[in-house]
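>>> build me a model from this:
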Amino acid sequence: MQNADVIPSIVMSAHALARFAAQDAGNEAPSAQWRALGILERQGGMRLGALALAARTTQPGMTRLVGALEQSGLVSRSTDPADTRATLVDATDEGLAHLRAWRAEMRDTLAPRFTDLDEDEWAVLRRAAGILAAHAQEPTTTGEPA
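All right, here's what the predicted structure looks like:
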């Protein structure tokens, strides 16, 4: 595999694993829910439009998702103190607990797919996970990793 092909392969494999985990666990929550909660976990409260942009969805789509998440108690909305016309969205403690539970469920559901790995392979995956996490940081306004 060429160096240029490694990153797309990792991304596609990660998407497939997330899909398998949801299917195998019977988790019917939309992946957009976990993506939005993960963004809010990392970045804290943000305007709905900024959340839509970060999640790569439309503002109307995010408005619908946030409405459903709010009804479920997973996010809250408040007035932006910097602009009272705008609304901030933030994950609730319950939302963050649901996100942690989903991550644990994903881990436990996918674990059987990896039982054949030896310690050297686990070391490679731990190293790759660290590298990927370092490069998956949200950019700051200066373009530097957060």
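
>>> C-alpha from now on. contacts and neighbour counts both.
OK.

>>> tell me which element Leu110 is part of?
When elements are assigned from DSSP states H and E, Leu110 belongs to helix 93-110.

>>> just the residues contacting that helix, thanks.
For helix 93-110, contacts defined as C-alpha atoms under 8 Å, 6 or more residues apart in numbering pick out 17-18, 20-22, 24-25, 34, 37-38, 41, 73-75.

>>> tilt between the longest helix along the chain and helix 93-110?
In the chain, taking DSSP state H as the definition, the longest helix is helix 3-25. Taking axes from the mean of the first three to the mean of the last three C-alpha atoms, to 10 degrees, helix 3-25 and helix 93-110 form an angle of 100 degrees between their directions.

>>> buried residues in the very next helix or strand once past helix 3-25?
Moving toward the C-terminus from helix 3-25, the next helix or strand (DSSP H and E) is helix 31-43. In terms of neighbour count (16 or more other C-alpha atoms under 10 Å), helix 31-43 has its buried residues at Gln33, Trp34, Arg35, Ala36, Leu37, Gly38, Ile39, Leu40, Glu41.

>>> how far does helix 31-43 sit from its chain's centre?
Centroid separation for helix 31-43 versus its chain: 5 Å, with C-alpha atoms, centre = their mean, to the nearest Å.

>>> the inter-axis angle of the longest strand along the chain versus helix 93-110?
Ranked by residue count, the top strand of the chain under DSSP state E comes out as strand 83-91. Interaxial angle, strand 83-91 versus helix 93-110 (the same axes, to 10 degrees): 40 degrees.

>>> following up with a second sequence; could you model it the same way so I can compare the two?
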Amino acid sequence: MLTEPISLPLRDGVDSEAELRFLLGDLAQLSGRVTRLAHRLAGGSEGPATWRTLAVLQTSGPMRLGELAAQSQVAQPTMTKIVAGLVEREWVKRIADADDARAWQIGISAKGIIQLAEWRDGFATALLPLFDDLDADERDTIRRAVDLVRPRITQAYTLPEKTTRKTND
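This next block holds a predicted model:
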């Protein structure tokens, strides 16, 4: 187990683009750690992919299984199992695809929305002891950061896939 912090490159004297790149890297890495910690502290029998799937459906609306698998970052056979469990619990519903009578879309149900909201509350409650000592200015800093990040991430999810990633093409 790693007990010593990893030494990061010195950031003094870097240009503004490099500084932003470092900050975004830190934010992404820390966000992932916070998510994993909250999931561990909150417990529960559902895996992160289940909650990610419900969140994708709530944010993006109904979609086909393959697209849902890609958005949730799991393989299609894994998504098939996740969706089967969610259908059984009535957290999602199958919707006939208007563009292809042979295909189905998956949409979140009212029960799924309620379960997702309860899970998010439990998630936040599990983290509360780590942050309950923040003063009003520190809470405002987190609020401002959320307000700054949220619209950019929301916009990225509405753009075509190619525009959200830089490639070497």
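
>>> TM-score for this pair?
Scored against TM-score structural alignment, normalised by the length of structure 1, the superposed chains reach a TM-score of 0.90; 144 aligned residues with a C-alpha RMSD of 1.8 Å.

>>> now the spatially most central residue of structure 2, nearest residue through space, not along the chain?
By C-alpha atoms, centre = their mean, the mean C-alpha position of structure 2 lies nearest to Arg52, the distance being 5.7 Å. Excluding the flanking residues, the one nearest Arg52 of structure 2 by C-alpha to C-alpha, 6 or more residues apart in numbering is Ser72, at 5.9 Å.

>>> so that neighbour is in contact with Leu54, correct?
No. Counting by C-alpha atoms under 8 Å, Ser72 of structure 2 does not reach Leu54; the two are 9.0 Å apart.

>>> for Ala129 of structure 1, see how far away the aligned residue in structure 1 for Gly47 of structure 2 is.
If you follow Gly47 of structure 2 across to structure 1 using TM-score structural alignment, you land on Pro30. The spacing between Pro30 of structure 1 and Ala129 of structure 1, counted by C-alpha to C-alpha, to the nearest Å, is 24 Å.

>>> rewinding a little: find residues that contact each of Ser72 and Leu54 of structure 2.
With C-alpha under 8 Å, 6+ apart, Ser72 of structure 2 and Leu54 have no common neighbours.

>>> list the residues that contact the aligned partner of Ala136 of structure 2 in structure 1.
Structural alignment (TM-score structural alignment) places Ala136 of structure 2 against Glu119 in structure 1. If a contact means C-alpha under 8 Å, 6+ apart, then Glu119 of structure 1 has no contacts.

>>> if we can go back for a sec, buried ones in the longest strand of structure 1?
Residues Thr87, Leu88, Val89, Asp90, Ala91 are the ones in strand 83-91 of structure 1 that count as buried (16+ other C-alpha under 10 Å).

>>> helix or strand for whichever residue in structure 1 pairs up with Asp147 of structure 2, which one?
Alignment note (TM-score structural alignment): Asp147 of structure 2 maps to Gly130 of structure 1. Gly130 of structure 1 belongs to helix 119-135 when assigned by DSSP H and E.

>>> mean shift of that helix relative to structure 2?
With mean C-alpha distance after the TM-score superposition for structure 1, helix 119-135 of structure 1 departs from structure 2 by a mean of 0.9 Å once superposed.

>>> contacting residues around the counterpart of Glu67 of structure 2 in structure 1?
By TM-score structural alignment, Glu67 of structure 2 lines up with Ala50 in structure 1. If you count contacts by C-alpha under 8 Å, 6+ apart, Ala50 of structure 1 has none.
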